[in-house]
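> Model the structure of this input:
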Amino acid sequence: MSKSLLLAGLRTIFPGIVRRYRQHMDGMNELRNQGQSQRIEIEKISAQLHQLQSVLDGVHQSVLHAEGSAKLRGEPWRCLFLVHSVETWTSLHDVWLAMVSDPRFEPVVATIPRQYPGSAILEGEEDTHQGLLHLGVPHLRLTAANAMDDLAFIRRLAPHMIFRQSPWEKDISSAFSAAQLSFTRLYYISYGIAPIVQHVVVMLDTLPLLRRCRKIFVVHETVKKLMPASLPVVVTGHPRVAYLQRAEPSWPIETGNRFKIIWSAHHSTETGWNDFGAFWQIYDTMLALAQFYPDVDFLFSPHPALLTRFNALSGDKKEKIDAFRQSWDTLSNTGLITNGNYAGPFKASDLLIVDGLSFLLEYQLNQKPVLFFERQDHTPFSIIGEEVKKGVHSISPDHTDDLMYWVKYFIAGGIDPLEDDQKKLVELLTTNKNPSAAILNAIADDMASPF
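As a prediction, this is how the structure comes out:
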């Protein structure tokens, strides 16, 4: 068969494959709001999507490029979301949701493995897959033994644009590096609402993903002013703000206790990064606090990279963390959250105890008190980070008396003296009322210009 006849046949077959793929996506979107009882159906359709992925793998890339040209002439723009962290999916969820109902776009979500500090391998895709299933988000799973095969599939899928979750190249396979994905338009929404530490701000224009982005969407003009002028920053508001504010209260600890506390710990427990993590200075204090207050719930929400660091421990530290976990788990008023679904617990809780970073800002959206275990050697806050700090109570990890004072004060119903500072921060972060719509319109405007 001549090459021209082969291509003609593929052009005939490909639209049918795409229609089947979109029909399955539509079916999953219809099931998205029908609750956990539909989980089996979602898994079944995910498997069908996986089968179609294999079919698409056999379609010639030149035909897909022709399809892409047709899209640019009026059909929907295919947007690929590469997801390695369900914990930070909330930064993209509303954008994906807006695209589902916008005829200009054809969103496709795909999970990939990750490699966080402390881990020697790429892992975690199963957790991300399960997390997205729980949220009702239809998705493909890119789990080939050789990630370059997944990259080849992405190229054949021919997305007109890609969102990656993080600018850190080391967190994921090199197959999904900014350089490898630069065959199409790249857009970025930070997994954190704002860069609150200065050392991140000064390195932004050195990050390959940000340097290759067409547009970088940020929460407020204050953040844009922090960003290097060389980066294509657009002020739209941040989708995670709205997601967290509209969340319904939920709580995984079933004691019936009135007062509820979230304790969050960052992974930077050593020195050389941002140096906020204080877990090893405070974990025994937090265990003692939970034991002292059996009529108060304590929900531990560690950074996912802290868990991979735990798993890599050996010797004395491993014995300590194993003993802590056992003691924590045996208490009836304690719990652990590792699936990234913290928006509901934020709403249901009364107090946050944290050492950094993003929770310092995010929890204030609910205008509830924050106790900040502050290491004196952490890297400096940025300008917006200083605004965030005004709304939290700073406590030295060595001064447990201060912790006990504030915990007792808030349990007794004390009014937060910093509530006005929190209100000012919330006003700044909610200037743009519909970030997702602004982001989609900015992308549409950019699509009108040459690649």
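> can we go C-alpha only for contacts and neighbour counts from here?
Fine.
> Which residue, other than its chain neighbours, is closest to the residue nearest the centre of the chain?
Taking CA atoms, centre = their mean, the centroid of the chain lies closest to residue 88, which sits 1.1 Å from it. Nearest non-adjacent residue to residue 88, counting by CA to CA, 6 or more residues apart in numbering: residue 191, 5.7 Å away.
> ok, the one you found - contacts?
By CA atoms under 8 Å, 6 or more residues apart in numbering, the residues touching residue 191 are 88, 89, 91, 165, 166.
> residue contacts, the fourth one?
Contacts for residue 165 (CA under 8 Å, 6+ apart) come out as 81, 82, 83, 84, 85, 88, 89, 188, 189, 190, 191.
> Of all the residues in the longest helix anywhere in the chain, which ones are buried?
The helix spanning the most residues in the chain, taking DSSP state H as the definition, is helix 3-31. The neighbour-count check on helix 3-31 (16 or more other CA atoms under 10 Å) flags 10, 11, 14, 17, 21, 22, 24, 25, 28, 29, 31 as buried.
> ok, now which ones touch the fifth one?
With contacts taken as CA under 8 Å, 6+ apart, residue 21 has the following neighbours: 49, 52.
> Just the buried residues of stretch 248-267, please?
Applying 16+ other CA under 10 Å to stretch 248-267 flags 251, 253, 259, 260, 261, 262, 263, 264, 265, 266, 267 as buried.
> From the rest of the structure, what touches it?
With CA under 8 Å, 6+ apart as the criterion, stretch 248-267 contacts 276-279, 295-306, 309, 332-335, 343-357, 359, 411.
> And for stretch 438-451?
Contacts with stretch 438-451, where a contact means CA under 8 Å, 6+ apart, come from 95, 98, 99, 184, 185, 214, 215, 217, 236, 237.
> what does stretch 94-109 give?
Contacts to stretch 94-109, defined as CA under 8 Å, 6+ apart, come from residues 29, 75-83, 137-140, 239-240, 243, 436-437, 439-440.
> To compare with the earlier structure, here is another sequence to fold:
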Amino acid sequence: MISQKSWFNFFTTHIFAFGRVDGPTYTTRMYFNSNGRIGGYTTNNEYFWQLDETGLVLQNGNHAATTHFTLDEFPRVDNEMVQISGQYLPNSSVQHRITVVSIDRFYDAQARTMREDLQKTIGQGVQPALNRAFAQAETTMAGARTHHKIRLAFILNSRETLPAVLPLLNATRDDQRFEVKLVLTNKYYLGTESLETFEPIAAYFDEHHIGYVNAANRTDCVRVLEMLKIWQADFIVRQSEWEQDFPPEFGGRQLNWSRLIYIPYVITENMIKSAQRQDSGLLFNDYYRYIWRYFMADPLTVEQQYQLESGFISSEIFQSVGSMKAVEIKNEPAQWPLDMKNCTKKMVWIAHHSIGNHWFNMGSFPRVYQEMIDWARTHQSVSILFNPHPLLEATIKAGEFSGYTLEDYQHFLEQWQQLPNTGVLTKKSQYGATQAADLVFTDGVSSLYEMQIQGKPIVTLARHDQVGFTALGQQLMRGVHVTHTMAAAFEQIEQLLDHEDDRAELQVQNVHNWIKNDHPEVNIMDEMVREIDSHW
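Modelled structure (predicted):
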């Protein structure tokens, strides 16, 4: 049995010559699209392709098999040109052959032929000028776009924030104008320590039978970056704007040869002010210097446009299309992962990771966890799901809160899960649980407005030293019940679990613009198509 994942990656990242073993070569530009279509050379006999348990199957326009190539378990990786022979099924006397043709070899052959033809035509008298001209031509050809479909790559490292890009990923995979590659890697903490996030996101795509390129190991990233360049990605979507979340090979400077697209994993970055620059929002991230488009939920405000004038991030990159994530959150089916037993109410407790004193300063977990245990123990009619920020454990391990250790956190988790009405949700999307919940208790940033999309009562515990809210942030906080002590928070929680939320109408007003466009991904795809058409 062949490794279908390895062969899928092999066939979708190479260009091939195709012809008869004992006859003519029909094309030197055949390629295999990830959607099952053959490109570069299409006849009725060679129209689709797929992998079975033993090899590669070429199919005609009616999906009937025409040629079968028996394959080894894994592709051969060396410096020789790989040749694979297969049986033409309608005629047993005919065998076909596909041969790997690298992009570099193709261009070298083309340039060499052009040089020889010109030399024969005009003689040797201008040889030095010819050499310079062809050197420049070869450089230009090596970077030229040589394909007709729009090639889009996603670099992903987080299962939790996948809903922000999933509609675009699915839509482009289903659209014949696009060819899509997924590159999965691990998330890093401060750029050095891997948080081992590859397995959960890989499991999601395995479950949905979607192929991907494995870049889980740092040694893989150099190779994958080079393959992305050879593949000539027209656009790259990287899942996070934080450079330290990715290995250096996937940094903005290293990806700047393509058109970088950023789709925020939060709905708005205009909620809070910058921790470093209290007079500004979060639009001064260095990564934005490299991107082609930032597709955002709301148009830039006058204040944001003014702030951008003080740096070298162009206002031209920002385009308002609505929010795919907001639509996903709104439509997420309710799913409560805990056994309700004798519980009659459901609450999600979301804990942010900014627990220290020198960043956003919104996280309060080390200060309140014991009170939460005590409250949960005395309110066993409430099913409580603890949903920590993906970086909370790493932040505790790094000593961001003096006196609270990783061992303390692990002891808390043991205590928490021993209670009959509590549980923990990590490395999965939270939105099914919040959709099913009766209330959300949070100290986070995005959860302060995301759960308003689902119409949930939200209680927050505010710190006196936390980062300030922007004008939009202050408006959004009108849909949240703000408290400053745990006693006040518990009182508000108990009130809202038994009564209607008087902030519900304010929440509807807050989120209206984010969800009025049901399909922001269509706007994003149209913009990519326009960009390619304008340069083709």
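> picking up where we left off before, can you tell me which of the buried residues of stretch 248-267 of structure 1 is closest to residue 285 of structure 1?
residue 263 (11.6 Å; CA to CA).
> where's whichever residue in structure 2 pairs up with the closest one, which helix or strand?
Aligned counterpart of residue 263 of structure 1 in structure 2: residue 349 (TM-score structural alignment). Element membership for residue 349 of structure 2 (DSSP states H and E) is strand 345-351.
> Work out the gap between that strand and the centre of the chain.
26 Å (CA atoms, centre = their mean, to the nearest Å).
> ditto for stretch 72-79 of structure 1
On CA atoms, centre = their mean, the centre of stretch 72-79 of structure 1 falls 26 Å from the chain's centre.
> one step back: show me what the residue nearest to residue 88 of structure 1 lines up with in structure 2.
Using TM-score structural alignment, residue 191 of structure 1 pairs with residue 265 in structure 2.
> what's the answer for residue 428 of structure 1, then?
Match for residue 428 of structure 1 (TM-score structural alignment): residue 513.
> Please name the nearest non-neighbouring residue to its match.
Residue 513 of structure 2 sits nearest to residue 322 (CA to CA, 6+ apart), 7.0 Å away.
> same deal with residue 11 of structure 1?
residue 63 (6.3 Å).
> Run through the residues that contact the residue nearest to the centre of structure 1.
Contacts of residue 88 of structure 1 by CA under 8 Å, 6+ apart are 165, 191, 340.
> Turn those into CSV, columns for distance to residue 229 of structure 1 and secondary structure.
CSV is the format used below for the contacts of residue 88 of structure 1 (distance: CA to CA, whole Å; DSSP: H, G, I helix; E, B strand; the rest coil):
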residue, distance to residue 229 of structure 1, secondary structure
165, 22, coil
191, 21, coil
340, 33, coil
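> Alignment lookup: residue 106 of structure 1 to structure 2.
Under the alignment (TM-score structural alignment), residue 106 of structure 1 pairs with residue 179 of structure 2.
> Pull the number of nearby residues for its match.
Neighbours of residue 179 of structure 2 under the rule other CA atoms under 10 Å: 22.
> Report whether it is found in a helix, as I expect.
No: read with DSSP: H, G, I helix; E, B strand; the rest coil, residue 179 of structure 2 is strand and lies in no helix.
> Which parts of the stretch 351-451 of structure 1 are helices?
Using DSSP state H, counting those that start in this stretch, the helices of the stretch 351-451 of structure 1 run over 358-362, 383-389, 400-411, 419-429, 435-447.
> Go through the ones you listed and name the closest to residue 319 of structure 1.
helix 400-411 (23.8 Å).
> Could I get the buried residue list for the closest one?
Buried-residue list, helix 400-411 of structure 1, by 16+ other CA under 10 Å: 403, 406, 407.
> That helix maps to which residues in structure 2?
Residue span in structure 2 matched to helix 400-411 of structure 1, by TM-score structural alignment: 486-497.
> Show me the contact partners of the matching stretch.
345, 368, 371, 438, 439, 441, 457, 459, 460, 461, 481, 483.
> Now do the strand holding residue 349 of structure 2 and helix 486-498, the angle between them.
140 degrees (axes from the mean of the first three to the mean of the last three CA atoms, to 10 degrees).
> re earlier: would you turn the buried residues of helix 400-411 of structure 1 into CSV with distance to residue 46 of structure 1?
Output for the buried residues of helix 400-411 of structure 1, formatted as CSV (distance: CA to CA, whole Å):
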residue, distance to residue 46 of structure 1
403, 47
406, 48
407, 46
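> Tell me the one among those nearest to residue 415 of structure 1.
For these, the residue nearest residue 415 of structure 1 by CA to CA is residue 406; the value is 10.8 Å.
> picking up where we left off before, mind giving me the PyMOL command for buried ones among the contacts of stretch 248-267 of structure 1?
A single PyMOL command selects the buried members of the contacts of stretch 248-267 of structure 1 (16+ other CA under 10 Å):
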select buried, resi 276+277+278+279+295+296+297+298+299+300+301+302+303+304+305+306+309+332+333+334+335+343+344+345+346+347+348+349+350+351+352+353+354+355+356+357+359
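> In helices, which of the contacts of stretch 248-267 of structure 1 appear?
Those of those lying in helices (DSSP H): 279, 304-306, 309, 343-348, 359, 411.
> Please compute how far stretch 433-440 of structure 2 lies from its chain's middle.
Worked out by CA atoms, centre = their mean, stretch 433-440 of structure 2 lies 25 Å from the chain centre.
> Read off where it ends up in structure 1.
So stretch 433-440 of structure 2 sits over residues 345-352 in structure 1, by TM-score structural alignment.
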